[in-house]
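Trainee: model this:
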Amino acid sequence: MLKRFSNCINSNRLKSTIKVGKFISQQFTDIFLDYVYPLRCPICDKIIEKDYIDFSEFNRQKPFLEQFKSVGGKQRLVHDICKTKILNVDEPCCMKCGHPVVDEATEYCQDCIKREHKFRQSKALFVYKGHIKLSMYRFKYSNRREYAKFFAKKAVERYGKWLEIVDPEVIVPVPMYHKKEIKRGYNQAEVFAEELSKLTGIPVDSKTVKRIRDTIALKGLNPTERKNMLNNAFFLDNFEKTYKRILIVDDIYTTGSTLDAITKELNKAHVEDVYGLLICTGKGY
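Mentor: Purely as a prediction, here's the structure:
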C-alpha cells in the first residue's frame, strides 16, 4: 500500500515537473520567435518589446507553476499611445449593422433604414478612418498577419458578452477567390477568425463557403452595384452540417452586401441566424 502511495506521489511530481518544463520551454520558444519574428504595433508598425519573466521575483513559498501561469507569455499587442490614435465604435450605434449613429434615440443608420439586410446583426470594432486605414492596408497587403492578435483581443473585450448571447456555433471567414488568395499568400479574414477562435473556443470553418467568382474591387461601387457584383459569387461546398447560428468575420463593413450575399446562401441551407463581426466599419451610403 505504501509503495503504491509512493508511486502515486512520484507520478504526480513527474506530471507537475513536465508541466513546468513545457511552460518554460514555451517561454523560451516565444523569446526566440519574438527575436526572429518580432510583433509589430498594428497602428504605427513599430516593433513591440515583450515583457519577459523575471524569475528572481518568484516567491519560493508559493507554487511555482501557479506563478508561472500568471505571468508567462505576457505580450503587449499595441503601444499605449497608439491606442489613442484610433476611433473605436462605441454606443450609440446602429442596432442592425453596428455603424455609429448620431444619438441614442436613433436606432438604425441611414443605410439600414433604406435597405433590408438578410443577416441578423453585425458589430464592428473601429471606424474606418485615419491610422486604422493604413493598418488595414498593411494587414491585407503587407503580410502583417500578427495584427490579427490585437484585433481578436479587442473583439473579445468589446463584444465578448454579445458573443455569449448570440452563441454562434462556428466562425466563417469571408472567403477570397482562390487565385487571389494564392497570389497574396493568405486570407486576412481567415487569419482574424483563427485568432478569434483561440480566444473564444468557437471553431473556424474556412472550407464550406467558397468564392466562385473573381469580382472586381468593390470600393467605389454603390450598394446596388455591389449587390449585383456579388450575385452568385459564393457557393456552399458540401454543406451537410446542421449549423443554426453562424458568425461571419471580415476586415471592413461598407454596405453589408458581402454579408448579405453569404447569408443568402446560408439561409438556403437552413441556417437560421447569421451574424457579422467586422474589424472596421466605413460609411457605405
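
Trainee: please make it C-alpha for all contacts and neighbour counts, starting now.
Mentor: Fine.

Trainee: in the biggest helix by length in the chain, which residues are buried?
Mentor: When the chain is parsed with DSSP state H, its longest helix is helix 2-36. Buried residues in helix 2-36, counted by 16 or more other C-alpha atoms under 10 Å: 20, 23-24, 27, 30-31, 34.

Trainee: next, the buried residues of stretch 150-161.
Mentor: Within stretch 150-161, judged by 16+ other C-alpha under 10 Å, the buried ones are 150-155, 158-159.

Trainee: helices of the stretch 1-150 of the chain, start to end?
Mentor: 2-36, 64-71, 80-83, 110-114, 131-141, 147-166 (DSSP state H, counting those that start in this stretch).

Trainee: can I get those helices in TSV including distance to residue 193?
Mentor: Formatted as TSV, those follow (distance: least, C-alpha to C-alpha, whole Å):
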stretch	distance to residue 193
helix 2-36	22
helix 64-71	25
helix 80-83	22
helix 110-114	26
helix 131-141	14
helix 147-166	8
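
Trainee: next up, for comparison:
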Amino acid sequence: MDSARRDCGCRARLPSLTRLRSAVVYEGPAEAAIHRFKYEGWRRLARPLAQLLAERLVVEGVSAPWVVAVPLHPSRRRQRGFNQADLLAAELRRILVVGAPGGELVRTRPTPPQVGQDRRTRHANVKDAFLWRGLALAGESILVVDDVATTGATLDACAKALRQAGSGPVTGVSVARVTV
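Mentor: I've put the predicted structure just below:
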C-alpha cells in the first residue's frame, strides 16, 4: 500500500515521514496472524511477517542502510514480554542485510493504546513521546518498523525524533495497514 500519493493528504498529516509503506491490508489472514503474533505470543511469526514486508519493499525499491523498531515503553514491554516491532526489525535487517544505527529509539513516556482512537487523539497520544539516544544519525536514510499502521501517527512521531537527531529520509514501514 502506498501512502505517499499526492492526492491522499498524507504529506500534510505525516510531515516527518518521507513515505509510508505496508505489505498488506489489515484483514483476514493477515489480521489473524498479527493478532496471534502480538497478543498471543506467537513470536515465530516474526520471520514470515518480516519476509512479507521485505518482499514488498524490494518490489517497490524501498531501501535504507538502517532499520529501527517502534519502541514500547518499558512497562508495556514487561507486560507483553516482548516488543513485536523489535522482532520484526531484527528479521527485516537479517533478510535485507542491513544494520541498525549506533543507539536506540526510546519511548520517553507511557502512551495509551491507539486501538479505537480517532486520528486527532492518536497524534496527540504520541506527540513528543520518542527520543533518539545514541550517535548522530549523519543524514542516513532509515526504515522505522511497526506491525500495523492505521493513521501513521506513531511512525510519524518516531520519524520526528529521528529527524531531530540528524537522520535523512525516514520511511515508515509496517506489515499491515488499516484502511479507514
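
Trainee: reformat the buried residues of stretch 150-161 of structure 1 as a markdown table; add distance to residue 108 of structure 1.
Mentor: Converted to a markdown table, these look like this (distance: C-alpha to C-alpha, whole Å):
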| residue | distance to residue 108 of structure 1 |
| --- | --- |
| 150 | 28 |
| 151 | 25 |
| 152 | 26 |
| 153 | 27 |
| 154 | 24 |
| 155 | 22 |
| 158 | 20 |
| 159 | 19 |
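
Trainee: how about those, which pair is most distant?
Mentor: Farthest apart among these by C-alpha to C-alpha are 150 and 159. That separation is 13.9 Å.

Trainee: residue 269 of structure 1 matches what in structure 2?
Mentor: By TM-score structural alignment, residue 269 of structure 1 lines up with residue 165 in structure 2.

Trainee: stretch 46-57 of structure 2 corresponds to what range in structure 1?
Mentor: Aligned using TM-score structural alignment, stretch 46-57 of structure 2 spans residues 148-159 in structure 1.

Trainee: would you pull up how far that stretch lies from the middle of the chain?
Mentor: Distance of stretch 148-159 of structure 1 from its chain centroid, counting by C-alpha atoms, centre = their mean, to the nearest Å, is 6 Å.

Trainee: just stretch 58-65 of structure 2 next, same as before
Mentor: That offset, for stretch 58-65 of structure 2, works out to 15 Å (C-alpha atoms, centre = their mean).

Trainee: can you tell me what sits against it?
Mentor: Contact partners of stretch 58-65 of structure 2, identified using C-alpha atoms under 8 Å, 6 or more residues apart in numbering, comprise 57, 98-100, 140-143.

Trainee: among these, which ones are buried?
Mentor: 57, 99-100, 140-143.

Trainee: so which of these are in helices?
Mentor: With helices taken from DSSP H, the overlap with those comprises residue 57.

Trainee: which among the buried ones among the contacts of stretch 58-65 of structure 2 gets closest to residue 39 of structure 2?
Mentor: For these, the nearest to residue 39 of structure 2 is residue 143 (24.0 Å; C-alpha to C-alpha).

Trainee: which strand or helix spans residue 111 of structure 2?
Mentor: Using DSSP states H and E, residue 111 of structure 2 sits within no helix or strand.

Trainee: do you know how far the residue nearest to it when sequence neighbours are not counted is from residue 100 of structure 2?
Mentor: Sequence neighbours aside, residue 125 is the residue nearest to residue 111 of structure 2 in space, at 6.0 Å (criterion: C-alpha to C-alpha, 6 or more residues apart in numbering). Distance of residue 125 of structure 2 to residue 100 of structure 2, given as C-alpha to C-alpha, to the nearest Å: 26 Å.

Trainee: burial check on the counterpart of residue 72 of structure 2 in structure 1, number of neighbours?
Mentor: In structure 1, the residue paired with residue 72 of structure 2 according to TM-score structural alignment is residue 176. Residues near residue 176 of structure 1, counting by other C-alpha atoms under 10 Å, number 22.

Trainee: report the contact partners of residue 176 of structure 1.
Mentor: 187, 210-211.

Trainee: make it 7 Å
Mentor: 187, 211 (C-alpha atoms under 7 Å, 6 or more residues apart in numbering).

Trainee: how much space between residue 137 of structure 2 and residue 126 of structure 2?
Mentor: The value you get for residue 137 of structure 2 to residue 126 of structure 2, if C-alpha to C-alpha is used, is 22 Å.

Trainee: and the two? Which one has more around it.
Mentor: residue 126 (23 against 20).

Trainee: grab the nearest non-local neighbour of the aligned partner of that one in structure 1.
Mentor: Using TM-score structural alignment, the equivalent of residue 126 of structure 2 in structure 1 is residue 230. Nearest residue to residue 230 of structure 1, sequence neighbours excluded (C-alpha to C-alpha, 6+ apart): residue 261, at 6.5 Å.

Trainee: what's the mean deviation for the helix or strand in which the one you found is found versus structure 2?
Mentor: Taking DSSP H and E as the criterion, residue 261 of structure 1 maps to helix 257-268. Taking mean C-alpha distance after the TM-score superposition for structure 1, the mean distance separating helix 257-268 of structure 1 from the aligned residues in structure 2 is 1.1 Å.
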